[in-house]
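Sharing a sequence plus its predicted fold:
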Amino acid sequence: MNLPQRNKIKPFFVNSIPKSGTHLIRPLLEGIPPLQHHAFIYPGKLDQISEHQLILSKMTNNHFSNGHFYYSKEYETMLNNLNLKQIFLYRDPRDIVVSYAYFFMKLENTPTYHFFVKNNMDFKQRCLALINGIDSLNRVNIDLWYRLFIDWKNKNNIPPITFETLIESSQSQKKC
């Protein structure tokens, strides 16, 4: 079935900081005919750039991929060379910490879960550990980790969207 030209959307990439609404934005985009999800890519580290380039190069019109790419000039160049537009989704780092403090307690097969349980950490202690970093797990503090991504926010032609804006929009709809 050939779609009229006006219904063809060039492929694009939705980049997000983890726990910033990654799983909220995907169904929103899939609700736009004729958009379809292509791939989820995580993590976006430089040693994976050729693999990620191959995945993204296979996208066709009406497809998008999403994932978590740390900011780097190399990833910026790769996305530009593929002629992929990007949307950047981010969230207040304090809310990311809170989300992670709950999230890791659902992931029993992760080192972070075991660290929290072994140390009998309550919610506040888990938040503090995530804020300060966990050396034994090579988990940097939230500030350093957040800075790995946030430079995408100020790049030309990349619209930044906050998680808070997405939630505000959905809450406004409930009032109508």
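Here it is on my side, so go on.

Going by C-alpha atoms from here, please, whenever you check contacts or count neighbours.
Fine.

Now the top strand by length along the chain: buried residues?
What stands out as the longest strand in the chain, according to DSSP state E, is strand 36-44. The neighbour-count check on strand 36-44 (16 or more other CA atoms under 10 Å) flags Gln36, His37, His38, Ala39, Phe40, Ile41, Gly44 as buried.

which residues in this structure form strands?
12-16, 36-44, 63-69, 85-90, 160-162.

Looking at these, which is nearest to Asn109?
Minimum separation from Asn109 across those (CA to CA) falls at strand 36-44, 18.0 Å.

okay if I get the strands of the chain as TSV plus distance to Val98?
Converted to TSV, the strands of the chain look like this (distance: least, CA to CA, whole Å):
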stretch	distance to Val98
strand 12-16	17
strand 36-44	21
strand 63-69	19
strand 85-90	15
strand 160-162	16
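
which helices and strands sit right next to the longest helix along the chain?
If you go by DSSP state H, the chain has its longest helix at helix 163-175. For helix 163-175, not one helix or strand is in contact under the criterion 3 or more CA pairs under 8 Å, 6 or more residues apart in numbering; DSSP states H and E.

Next one for the comparison:
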Amino acid sequence: MKAKNSLDKYRYYFSKRIEIFFHSLKKSQIKGRKHGPKVILNSLPKSGTHLLESLFLQLPLMRHCGKKTLRLETQNPIEPKLRVLSSIKKGQFLLAHMQYHEKALKTINTNNTKIIHLVRDPRDVLLSHLNYIEKMDITQKSHRFITSYDSRFEKLKAIIEGKKDVLEPFDEVLDKFLPWTQSDEVLCIKFENLIGPNGGGDKHKQEEAVKSICNHISIELNQDQLENVCNKIYSVKSSTFNKGKIGNWRSTLSEEEKKWLNKTIENQITKYGYK
């Protein structure tokens, strides 16, 4: 979604709501209102949330809940967010960027909702985040902050360091999302495994990732259905699609930038399972 002003955002969300409405009227999605699971698709922003959304729009019984992506930041009041988490109905999925909070997990469990948390190499997340701030959504305060710097290196450093009331430091955000990956009640999936061969990944790993997700939410797919779903997951039509490739940081960053970044967020890279 390239937004130069608020009108661009409204147009995008209006067209998406129409698409969601007609998808919800399909036979399998109507059946899901009685028999489908409740699911939250969570991730750190720019980690591939729309990849999960693309998958779930292919699955039987599942439909989008119709709400905007839920953002939960631990420094802000959480109660309104808990009400949204409790409102999910059978056969619905909700997209979310939720920093970990015990009350959120308790509400999710109380509401009999499954949660899937998507992770991605933090270095690729950082590059995708820079692209979004700089080129995709120029209406936000962080756009003015980041574009005040001249070089890419300076901009990357600015995202890492952050600015009060404008942009939360990147390493702190990584730390706030990390506990989702350590909970036994959460299915953690790697972006790199889900994206498949069209995004530079592996077909077998993609199929195994989709199987894990379906097992987690108790949805059955035969082999033909599995292959059909996998072939449709990767889409350049996503509103925030950039390159959607694995390890983009390796070919994009200079040697100096790589060395600095690997040292600066070394702990987070390791904790998220990347070397």
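Arrived safely. It should be emphasised that the depicted structure is a prediction, and the values quoted were computed from it without experimental measurement.

Give me the number of neighbouring residues for the nearest residue to Lys271 of structure 2 once chain neighbours are set aside.
Spatial nearest neighbour of Lys271 of structure 2, chain neighbours left out: Leu178 (7.9 Å); criterion: CA to CA, 6 or more residues apart in numbering. Close neighbours of Leu178 of structure 2, defined as other CA atoms under 10 Å, add up to 18.

ok, back up a step: most packed of the strands of structure 1?
Stretch with highest mean neighbour count among those: strand 12-16 (a mean of 24; mean count of other CA atoms under 10 Å).

Which positions in structure 2 sit opposite that strand in the alignment?
Using TM-score structural alignment, strand 12-16 of structure 1 lines up with residues 39-43 of structure 2.

To what extent does the matching stretch diverge from structure 1 after superposition?
Superposed on structure 1, stretch 39-43 of structure 2 shows a mean distance of 1.0 Å to its aligned residues (mean CA distance after the TM-score superposition for structure 1).

From the chain's centroid, how far away is that stretch?
8 Å (CA atoms, centre = their mean, to the nearest Å).

same check, this time on stretch 40-52 of structure 1
Per CA atoms, centre = their mean, the centroid offset for stretch 40-52 of structure 1 relative to its chain is 13 Å.

out of the strands of structure 1, which comes closest to Ile142 of structure 1?
strand 85-90 (13.5 Å).

residues in structure 2 matched by the closest one, start to end?
Strand 85-90 of structure 1 maps onto residues 114-119 of structure 2, going by TM-score structural alignment.

contacting residues around the matching stretch?
37-44, 47-49, 52, 108, 180-181, 185-191, 213, 216-217, 272 (CA atoms under 8 Å, 6 or more residues apart in numbering).

quick one: it to structure 1 mean distance?
Averaged out, stretch 114-119 of structure 2 is 0.8 Å away (mean CA distance after the TM-score superposition for structure 1).

ok so, going back, how about the buried residues of strand 36-44 of structure 1 in CSV, adding distance to Phe69 of structure 1?
What follows is the buried residues of strand 36-44 of structure 1, written out as CSV (distance: CA to CA, whole Å):
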residue, distance to Phe69 of structure 1
Gln36, 20
His37, 17
His38, 16
Ala39, 13
Phe40, 11
Ile41, 8
Gly44, 4
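
quick check, nearest of these to Asn141 of structure 1?
Looking across the buried residues of strand 36-44 of structure 1 and measuring by CA to CA, the closest to Asn141 of structure 1 is Gly44, at 18.5 Å.

Need the counterpart of Lys163 of structure 2 in structure 1.
Going residue by residue (TM-score structural alignment), Lys163 of structure 2 aligns to Asp135.

Could you measure from its match over to Thr112 of structure 1?
11 Å (CA to CA, to the nearest Å).

more crowded one of these two?
Thr112 (20 against 10).

Can you give me the neighbour number for the closest residue to the more buried one other than its chain neighbours?
Closest residue in space to Thr112 of structure 1, ignoring its immediate chain neighbours: Phe104 at 6.5 Å, by CA to CA, 6+ apart. Neighbourhood size, Phe104 of structure 1 [other CA under 10 Å]: 17.

got the contact list for Phe104 of structure 1?
Thr110, Thr112, Tyr113 are the contacts of Phe104 of structure 1 under CA under 8 Å, 6+ apart.

What of Ser148 of structure 2?
Contacts of Ser148 of structure 2 (CA under 8 Å, 6+ apart): none.

For it, what is the corresponding residue in structure 1?
Using TM-score structural alignment, Ser148 of structure 2 pairs with Lys118 in structure 1.

Quick check: that match vs Arg126 of structure 1, distance?
The value you get for Lys118 of structure 1 to Arg126 of structure 1, if CA to CA is used, is 12 Å.

got it, and Leu79 of structure 1?
Distance from Leu79 of structure 1 to Arg126 of structure 1, by CA to CA: 36 Å.

which of the two has more neighbours?
Between Leu79 of structure 1 and Arg126, Arg126 has the larger neighbour count (other CA under 10 Å), namely 25 against 19.

That one - nearest residue in space that isn't next to it in sequence?
Closest to Arg126 of structure 1 by CA to CA, 6+ apart is Ala101, at 5.7 Å.

Identify the residue of structure 2 aligned to the one you found.
In structure 2, Ala101 of structure 1 lands on Leu130 (TM-score structural alignment).

now swap in Asn154 of structure 1 and tell me
Aligned partner of Asn154 of structure 1 by TM-score structural alignment: Gln182.
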